[in-house]
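K.L.:
Output the structure for:
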Amino acid sequence: MASAPASVSHAPAAPVPPIGLREKHKRRTRAAIRAAAMELFDANGYAQTTVAQIAEAADVSHTTFFRYFQSKEQVVISDDLDDEWQAVLEAIPPGLGRFDLLRAMVRGLVELVLADDWASDPASMKLIQSEPALLLVNQIESDRAISEAADFIADYLGVERDNPRLRVFIAAVGGMMFHIANGTEDVRDGRFLETLLEAIDLLEQGLPL
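P.N.:
Predicted coordinates for the structure are as follows:
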């Protein structure tokens, strides 16, 4: 996720307000830019496609493109789930142990991804895996998301962020999730969440063979 989790709140999440006209317009514009970009990437190749070409195909100005995306890489890497992810974190009940907390976070995240056409689009992951520049940005974004999740977990569990045991726990969990996500061609195949939860069970059991 792109935004850092807020401090832990164990109160029930407030209802999400209806999407206003301005937000609907923003989402339509972002979707149009993404659709135009993916068509150009498919036709001409990722490296050969320019921001100017994407903007023209999406019928927006060069300036408008950069209001919605910081770079060509972010067209592919970013999603629009920050607010929904924040609501998932805020709705997690208090008192869970670290593995049940992790399960709640993973279930919530996967549900968000599966409900979003762009976030669950296998074409974007296939493109990321085939382009070194996108792989690099995806790794950076993944590292940042793991760090933000670690902040939330530390806050929730009431432990110091630099606790060595927490750091090992986060490293193991983050590496596992990154490996499974990168090895999944289509998260909509029905096995993605099950595979993640099975891996969490193995971690909790001490990695039995």
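K.L.:
When you work out contacts or count neighbours from here on, use the C-alpha atoms and nothing else.
P.N.:
Will do.
K.L.:
Hmm, L196 is touching G183, no?
P.N.:
No - L196 lies out of contact with G183 (CA atoms under 8 Å); the separation is 11.6 Å.
K.L.:
Of these two, give the one with the bigger neighbour count.
P.N.:
A direct count of neighbours by other CA atoms under 10 Å for L196 and G183 places L196 higher, at 20 against 12.
K.L.:
So the more buried one versus T50, what's the distance?
P.N.:
36 Å (CA to CA, to the nearest Å).
K.L.:
go on, Q86?
P.N.:
33 Å.
K.L.:
Looking at these two, which is more packed in?
P.N.:
A direct count of neighbours by other CA under 10 Å for Q86 and T50 places Q86 higher, at 16 against 13.
K.L.:
give me the element that one is part of.
P.N.:
helix 82-91 (DSSP states H and E).
K.L.:
roughly how far out does that helix sit from the chain middle?
P.N.:
12 Å (CA atoms, centre = their mean, to the nearest Å).
K.L.:
Show me what that helix is packed up against.
P.N.:
helix 98-115 (3 or more CA pairs under 8 Å, 6 or more residues apart in numbering; DSSP states H and E).
K.L.:
helices or strands up against the helix it packs on?
P.N.:
helix 82-91, helix 132-157, helix 192-204.
K.L.:
Buried residues, the shortest one. List them.
P.N.:
I take that to be helix 82-91. 85-91 (16 or more other CA atoms under 10 Å).
K.L.:
The longest one now?
P.N.:
Within helix 132-157, the residues scored as buried using 16+ other CA under 10 Å are 134-135, 137-138, 141-142, 144-157.
K.L.:
what does stretch 97-106 give?
P.N.:
98-99, 101-106.
K.L.:
Also stretch 162-175?
P.N.:
Buried residues in stretch 162-175, defined by neighbour count with 16+ other CA under 10 Å: 166-167, 170, 173-174.
K.L.:
want to put them side by side, so please do this one too:
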Amino acid sequence: MPKATTTSQPSQQSQPSQPSQPERRPGPGLRERKKIKTRQAIRRAALRLFTEQGYDATPVDRIAAAADVSTSTVFRYFPAKEDIVLTDEYDALMAEAIRERPRDETPAASLRHAVVGLLGPAAGAEREELLARLALVRQVPALRARMSGGLADSGTLLGEALAERTGRAPDDFEVRVAVGAVLGALREAVFHCLDHHRPPATTASTAKGTATRADAMTTAIDRALDLLSRGIPL
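P.N.:
Okay, the predicted model is just below:
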């Protein structure tokens, strides 16, 4: 048999160092994916019925039937009817985006990039659903009233992320004021967009109209946060 050729191995010191890769987080398991699909089915059925029949005229049992689930399942995912419209994953995603911004960036810039970066890429059904939910909040008094509690939860998540970046406590006065200003700016930017960019009148123009309104909303949010970052120079 031919003799195997041996090659000298480079020493450990001569090997180039490899850049460390960020640890990949495991995706959701089967059980969690099923929960996400059920939650999405309930919300989409509800939004369709709210559009067709009106929010107040749509009972939860009708939403359950349209989503092909039981009424108890609806309440398991959404403790109240208002939560179908108001709850989503954007707050947690926004807080995570703030944590991932460069450390040498100012907190104001990090907030601005995180918010606009999340809303900008949204497209298609995701954009349409978000706009439909926001329009309902603008129109329905019960949703606007309940939104105050949701803003408190949003403020907690954003405050924790901002506190980590600045080395302050989440209940620090300046942190809470900054978060309150950001949430107020977001709300007014969204309402401004909804008031000045009406939904399309025909089905044929729905996709174009949705994209136009979503782009206008992203622009309005960017303007609002830019105004805050510049010290509100009125």
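K.L.:
TM-score of the superposed pair?
P.N.:
TM-score of the superposed chains, computed with TM-score structural alignment, normalised by the length of the first structure, equals 0.77; 198 aligned residues with a CA RMSD of 3.0 Å.
K.L.:
The residue mapped onto T63 of the first structure from the second structure sits in which helix or strand?
P.N.:
Aligned counterpart of T63 of the first structure in the second structure: S72 (TM-score structural alignment). S72 of the second structure is located in helix 71-77, with elements delineated by DSSP H and E.
K.L.:
which one in the first structure is aligned with T166 of the second structure?
P.N.:
So, by TM-score structural alignment, T166 of the second structure is matched to L157.
K.L.:
Just give me the neighbour total for the equivalent of A199 of the first structure over in the second structure.
P.N.:
Taking TM-score structural alignment, the alignment pairs A199 of the first structure with A224 from the second structure. A224 of the second structure has 21 neighbours, counted by other CA under 10 Å.
K.L.:
Look up the closest residue to A224 of the second structure, ignoring the ones flanking it.
P.N.:
Closest residue in space to A224 of the second structure, ignoring its immediate chain neighbours: A185 at 5.7 Å, by CA to CA, 6 or more residues apart in numbering.
K.L.:
just L157 of the second structure next, same as before
P.N.:
Per CA to CA, 6+ apart, closest to L157 of the second structure is A95, 6.2 Å.
K.L.:
how close does that neighbour get to S229 of the second structure?
P.N.:
With CA to CA as the criterion, A95 of the second structure and S229 of the second structure are 18 Å apart.
K.L.:
now swap in R24 of the second structure and tell me
P.N.:
Counting by CA to CA - R24 of the second structure and S229 of the second structure are separated by 33 Å.
K.L.:
cool, and A123 of the second structure?
P.N.:
27 Å.
K.L.:
Same check on Y90 of the second structure?
P.N.:
22 Å.
K.L.:
next one: L86 of the second structure
P.N.:
27 Å.
K.L.:
do the same with A122 of the second structure
P.N.:
24 Å.
K.L.:
for L119 of the second structure, same thing?
P.N.:
19 Å.
K.L.:
before we move on, what about E52 of the second structure?
P.N.:
For E52 of the second structure, the distance to S229 of the second structure - CA to CA - is 41 Å.
K.L.:
Pick out whichever of those two has more residues nearby.
P.N.:
More neighbours surround S229 than the other of E52 of the second structure and S229, with 17 against 11 (other CA under 10 Å).
K.L.:
List the residues that contact the nearest residue to the more buried one once chain neighbours are set aside.
P.N.:
Sequence neighbours aside, A108 is the residue nearest to S229 of the second structure in space, at 5.5 Å (criterion: CA to CA, 6+ apart). For A108 of the second structure, the contacting residues are 225, 228-229, by CA atoms under 8 Å, 6 or more residues apart in numbering.
K.L.:
which of these does the first structure keep?
P.N.:
Retained in the first structure by both residues aligned by TM-score structural alignment, their matches' CA atoms under 8 Å are the following of those: 225, 229.
K.L.:
Can you lay out the contacts of A108 of the second structure as CSV showing distance to L134 of the second structure?
P.N.:
CSV is the format used below for those (distance: CA to CA, whole Å):
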residue, distance to L134 of the second structure
L225, 19
L228, 22
S229, 25
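K.L.:
tell me which of the contacts of A108 of the second structure is nearest to L136 of the second structure?
P.N.:
Set against L136 of the second structure, the nearest of those by CA to CA is L225 (23.5 Å).
K.L.:
how much space is there between the closest one and D172 of the second structure?
P.N.:
Counting by CA to CA - L225 of the second structure and D172 of the second structure are separated by 21 Å.
K.L.:
before we move on, back to that, would you reformat the helices and strands packed on helix 98-115 of the first structure as a markdown table and include distance to I54 of the first structure?
P.N.:
Shown next, in a markdown table, are those (distance: least, CA to CA, whole Å):
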| stretch | distance to I54 of the first structure |
| --- | --- |
| helix 82-91 | 24 |
| helix 132-157 | 17 |
| helix 192-204 | 32 |
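K.L.:
Just want to check the distance between the residue nearest the centre of the second structure and S20 of the second structure.
P.N.:
The structure's the second structure has its C-alpha centroid closest to Y90; by CA atoms, centre = their mean the separation is 1.9 Å. To S20 of the second structure, Y90 of the second structure is 29 Å away according to CA to CA.
K.L.:
Repeat that for V74 of the second structure.
P.N.:
The value you get for V74 of the second structure to S20 of the second structure, if CA to CA is used, is 44 Å.
K.L.:
All set now, cheers.
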